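1. Here is a sequence together with a model predicted from it:
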Amino acid sequence: MDVLTFAPDVARALKDGAPVVALESTIITHGMPFPQNVETARAVEAEVRAQGAVPATMAVMGGRIHVGLTEGELDALGQAKDVAKISRADIAACIASGRTGATTVAATMICARLAGIPVFATGGIGGVHRGAETSFDISADLPELAQTAVTVVAAGAKAILDLPKTLEWLETAGVPVIAYGQDQFPAFWSRESGLKAPLRMDSADQIAAAARMRAALGLPGGQLVANPIPVEAEISRAEIMPVVEAALAEAAAQGIAAKAVTPFLLQRIFELTEGRSLEANIALVMNNARLGAAIAGAMARGA
């Protein structure tokens, strides 16, 4: 069954073998209010284009997976109400019911694979939540990385998570975790987490070559490229972690659990940092878009 609708520029790029970078849509529908959400999405798309690649923002609309959004579709999505936040478990139901759905990391990977797009740039991946040893709360992003062959560029995992357990999970599942240009695994708003990354690569060509080798070896799954936030935009680990701990304590005290945890924590961290966390978030997404475009270019030319 054909459920893909390609934006004209994405269709041309894929036909011509030009570099394409997949982008998620939850940042548009669940990340910030209109019109800032659409302005940010357009800025990220413009950054991908400036680096010589074509952006393909993913979303489910009208029973179809849209691979790239037109100007009108992006505006409509940015103002839509009751948009589902979809992952592997509910993407099929969303399409079948004709609902509008914004793609998470896991759903964007699925859509990118279906469309033949090997690179996806996002902000940060989900991971193992604090207290997962009793709650079993582990993001669907992790098993998706283990089974879907897409290279994901992110600023590490969100700092609200249990980063040591997240890295352990990824290691057990055989997911390559590649720190870009440094030895430490970055922690979203901060360049350093205090944890050594399993792998380090310093060029887009190296990352593209590793993806090709995985395919040649018949290994399942993708790669996680952990790209540190630019120095000028970071909130240091020493500054952000007390804020994260305070927000986590508030969530526990209010009995917030399951899917409600992450949105609550990100909102409280935004408030406690007086908006700096969102500024840093936008900066790291732009930085990941640049690296994603470079990797897509290296893959397209077989470097």
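-> Structure received.
2. C-alpha only now, for contacts and for neighbours.
-> Noted.
3. Let me see the ranges of the strands in this structure.
-> Along the chain, counting by DSSP state E, strands occupy 4-6, 20-23, 54-61, 64-67, 84-86, 101-103, 119-121, 151-154, 177-180, 199-201, 223-226.
4. so which of those strands is the most packed in?
-> Mean neighbours per residue, mean count of other C-alpha atoms under 10 Å, is largest over the strands of the chain for strand 20-23, with a mean of 32.
5. That one packs against which elements?
-> Here strand 20-23 touches helix 8-16, strand 54-61, helix 105-115, strand 119-121, helix 276-300, going by 3 or more C-alpha pairs under 8 Å, 6 or more residues apart in numbering; DSSP states H and E.
6. highest average neighbour count across those?
-> Across the helices and strands packed on strand 20-23, averaging neighbours per residue (mean count of other C-alpha under 10 Å) puts strand 119-121 on top, at a mean of 29.
7. shouldn't L170 be in contact with E144?
-> No. Assessed by C-alpha atoms under 8 Å, L170 is found out of contact with E144, at 10.6 Å.
8. Comparison target, given below:
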Amino acid sequence: MTGFSSRMQMSREVAQALASNKPVVALESTILCHGMPYPSNVRTALEVEEIIRSAGAVPATIAIIGGIPHVGLTRKEIEMLGREGHKVKKVSRRDLAYVVASRVHGATTVSATMILAHAAGVRVFVTGGIGGVHRGVESTWDVSTDLRELGRTPVCVVCAGVKSILDIPKTLEYLETEGVPVMTYGQKDFPSFFTASSGVRSPMTVGSAEQAAAVVGAQADLGLGGTLVAVPIPREHQ
């Protein structure tokens, strides 16, 4: 991580927050470049940042610009990446070294965002949903690298679960194998991204942000990997 940190560029807002021990929340950039059309993608990215600021934290959108990992983007950088869209390479753990060495732009997925957030000292990362085990995995071996990253990188990922097109029971089994504490906020069932309940029982349930934070803190104190906090989408928005 030391080598990566030396290659990294951090925004002034994020650097000041970390130096002052203020809460910082990491955000991915794949949704900006590959999830929505322009200009909706830029508008949404900026709105999410403002929601985080209004709650008293500092947003740190993460991306690679010209081969340099950035933790915290300016409005101009968000606008540029949003306009470039699918021209920007999607970057997971596998692609980080290639994109950095090639000095091109990269939109970070969950796994790459976790790696760069950890390198920067950011401990919490919010995203829409994580990848998982695909249906038919017995023949395809299609398993998202997000799951392995959660087992090895000590960052708390907060999301709305995994998409229902994935194999949710197998995804939770894989996370158990990786030793990842999986907590669902406020209900017993694990959410499935677009819907509040997948019908699959969550390994753990927490009733408050304080309880979730206590688990995340204990995981860090024990020197273990990441944690996953699933927050169900409000039922009126399903």
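-> Yep, that arrived. Computed from a predicted model, the values in this text were never measured in an experiment.
9. Just give the TM-score of the two.
-> Overall, the chain-to-chain superposition scores 0.96 on the TM-score scale (TM-score structural alignment, normalised by the length of the second structure); 233 aligned residues with a C-alpha RMSD of 0.9 Å.
10. Mind listing what's buried along the longest helix seen in the second structure?
-> When the second structure is parsed with DSSP state H, its longest helix is helix 40-54. Residues of helix 40-54 of the second structure classed as buried by neighbour count (16 or more other C-alpha atoms under 10 Å): 41-42, 45-46, 49, 52.
11. Adding distance to L81 of the second structure, write those out as a markdown table.
-> Shown next, in a markdown table, are these (distance: C-alpha to C-alpha, whole Å):
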| residue | distance to L81 of the second structure |
| --- | --- |
| N41 | 10 |
| V42 | 8 |
| A45 | 11 |
| L46 | 12 |
| E49 | 15 |
| I52 | 20 |
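12. which one of those sits closest to Q187 of the second structure?
-> Of all the buried residues of helix 40-54 of the second structure, I52 has the smallest distance to Q187 of the second structure: 23.6 Å, by C-alpha to C-alpha.
13. Identify the residue of the first structure aligned to that closest one.
-> Under the alignment (TM-score structural alignment), I52 of the second structure pairs with V48 of the first structure.
14. was I right about its match contacting R42?
-> No. When contacts are counted by C-alpha under 8 Å, V48 of the first structure is not listed as touching R42 (9.9 Å).
15. Relative to T177 of the second structure, how far out is the residue with the largest distance to the centre of the second structure?
-> Among residues of the second structure, the one most distant from the C-alpha centroid is S139; the distance is 27.7 Å, by C-alpha atoms, centre = their mean. Noted for S139 of the second structure: a distance of 20 Å to T177 of the second structure, by C-alpha to C-alpha, to the nearest Å.
16. F193 of the second structure too?
-> Taken as C-alpha to C-alpha, the span from F193 of the second structure to T177 of the second structure is 22 Å.
17. Give the residue from the two that has the larger number of neighbours.
-> Using other C-alpha atoms under 10 Å as the criterion, F193 of the second structure and T177 rank with F193 on top: 22 against 12.
18. about what we covered before: could you identify the residue of the first structure that aligns with the residue farthest from the centre of the second structure?
-> Checking TM-score structural alignment: S139 of the second structure goes with T134.
19. which residues does its match contact?
-> By C-alpha atoms under 8 Å, 6 or more residues apart in numbering, T134 of the first structure lies in contact with nothing.
20. before we move on, what about V58 of the second structure?
-> Contacts of V58 of the second structure by C-alpha under 8 Å, 6+ apart are 13-14, 17, 22-25, 49, 52.
21. Would you confirm that V153 of the first structure contacts M109?
-> No. Counting by C-alpha under 8 Å, V153 of the first structure does not reach M109; the two are 11.4 Å apart.
22. shared neighbours, those two?
-> F120.
23. surely L224 of the second structure meets V155?
-> No. If you go by C-alpha under 8 Å, L224 of the second structure and V155 don't touch, sitting 10.0 Å apart.
24. So if I had to pick from those two, which one is more boxed in?
-> Comparing L224 of the second structure with V155 by neighbour count (other C-alpha under 10 Å), the higher total belongs to V155, at 28 against 17.
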